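1. curious how this folds, go ahead:
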Amino acid sequence: MLSLRASGGCAFPSVVHDLSISGFSAAAINRMHEGQVCWLTLPGLESLQAQVVWWENCIVGCAFTELLSPIVHDNIIQRYAQMGAYRSV
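-> You can find the predicted model right below:
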């Protein structure tokens, strides 16, 4: 299960809208504040630490603390594309 957790909070299910090697945007049920630390957990991977850059209308934009490996990024995109969950913009 894909989840998002803000520092000091409980993890909640989320939907990632965009994913790059430097960050992501995802659905956030509660307001998140610029600079807040959070963790994105994708199935089969360790939690990825990030920092909130923006929040608007229940969508949060975050920058990863460490860049995601391009190989890991490609594997994630490929896995979700096979499930029919990947959407190109």
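2. C-alpha from now on. contacts and neighbour counts both.
-> OK.
3. longest strand in the chain, by number of residues?
-> Counting residues, the longest strand found in the chain (DSSP state E) is strand 48-56.
4. please compute how far whatever helix or strand comes next after it lies from its chain's middle.
-> Later in the chain than strand 48-56, the nearest helix or strand by DSSP states H and E is strand 59-64. How far strand 59-64 lies from its chain's middle: 7 Å, per Cα atoms, centre = their mean, to the nearest Å.
5. and stretch 54-66, by the same measure?
-> Here the centre of stretch 54-66 is set off from its chain's centre by 8 Å, with Cα atoms, centre = their mean.
6. one more to line up against the first:
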Amino acid sequence: MELKGAGEQVEKRYRRAERHKWEVEISVRRRGDPAVGTTMTDLSRTGFRLRTYQILKPEMELWIKLPGLEALKARVCWVRDFEAGCAFEDPLYEPVFHHLVRSAQSSR
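-> Sure, this is the predicted structure:
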């Protein structure tokens, strides 16, 4: 889902890295909970957006599992309805990020 209007401009201004549309099923685990499936809708080296029915709150720690990678630690930055924006604890290594983006583009 793309954001539209003035809010999109404000959101882009505060991003640390360019985001790519990347709709893929991943697993997400909150501290002390089992992993659940959810949809990642965009990805950057520093973060991502989720579409989820899981209850998330800003500053909550998560562990996500991307295809072909070990679990990565992230923090919830914002929550709006059934979407959440999250930041990786450590940015993705640039070649890994580009590989993920290329893989997603070739699977469309």
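7. please state their TM-score.
-> In this superposition the chains share a TM-score of 0.87, using TM-score structural alignment, normalised by the length of the first structure; 84 aligned residues with a Cα RMSD of 1.1 Å.
8. which residues in the second structure does the longest strand of the first structure align to?
-> Aligning strand 48-56 of the first structure against the second structure (TM-score structural alignment) gives residues 72-80.
9. buried residues in the matching stretch?
-> Counting neighbours by 16 or more other Cα atoms under 10 Å, one finds that the buried residues in stretch 72-80 of the second structure are 72, 73, 74, 75, 76, 77, 78, 79.
10. quick one: contacts of it?
-> Contacts to stretch 72-80 of the second structure, defined as Cα atoms under 8 Å, 6 or more residues apart in numbering, come from residues 47, 56-65, 84-90.
11. give the buried subset of those as a ChimeraX selection command.
-> Provided next is the ChimeraX selection string for whichever of the contacts of stretch 72-80 of the second structure are buried by 16+ other Cα under 10 Å:
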select :47,56,61,62,63,64,65,84,85,86,87,88
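12. residue in the second structure matching residue 67 of the first structure?
-> Alignment note (TM-score structural alignment): residue 67 of the first structure maps to residue 91 of the second structure.
13. separation between the aligned residue in the first structure for residue 102 of the second structure and residue 70 of the first structure?
-> Aligned counterpart of residue 102 of the second structure in the first structure: residue 78 (TM-score structural alignment). For residue 78 of the first structure, the distance to residue 70 of the first structure equals 12 Å [Cα to Cα, to the nearest Å].
14. ok, residue 79 of the first structure next?
-> With distances taken as Cα to Cα, residue 79 of the first structure is found 14 Å from residue 70 of the first structure.
15. same question for residue 61 of the first structure.
-> Counting by Cα to Cα, the gap from residue 61 of the first structure to residue 70 of the first structure is 19 Å.
16. over to residue 56 of the first structure?
-> Relative to residue 70 of the first structure, residue 56 of the first structure is positioned 28 Å away (Cα to Cα).
17. any chance you could map the strands in the first structure?
-> Along the first structure, counting by DSSP E, strands occupy 3-6, 12-13, 16-19, 23-27, 37-41, 48-56, 59-64.
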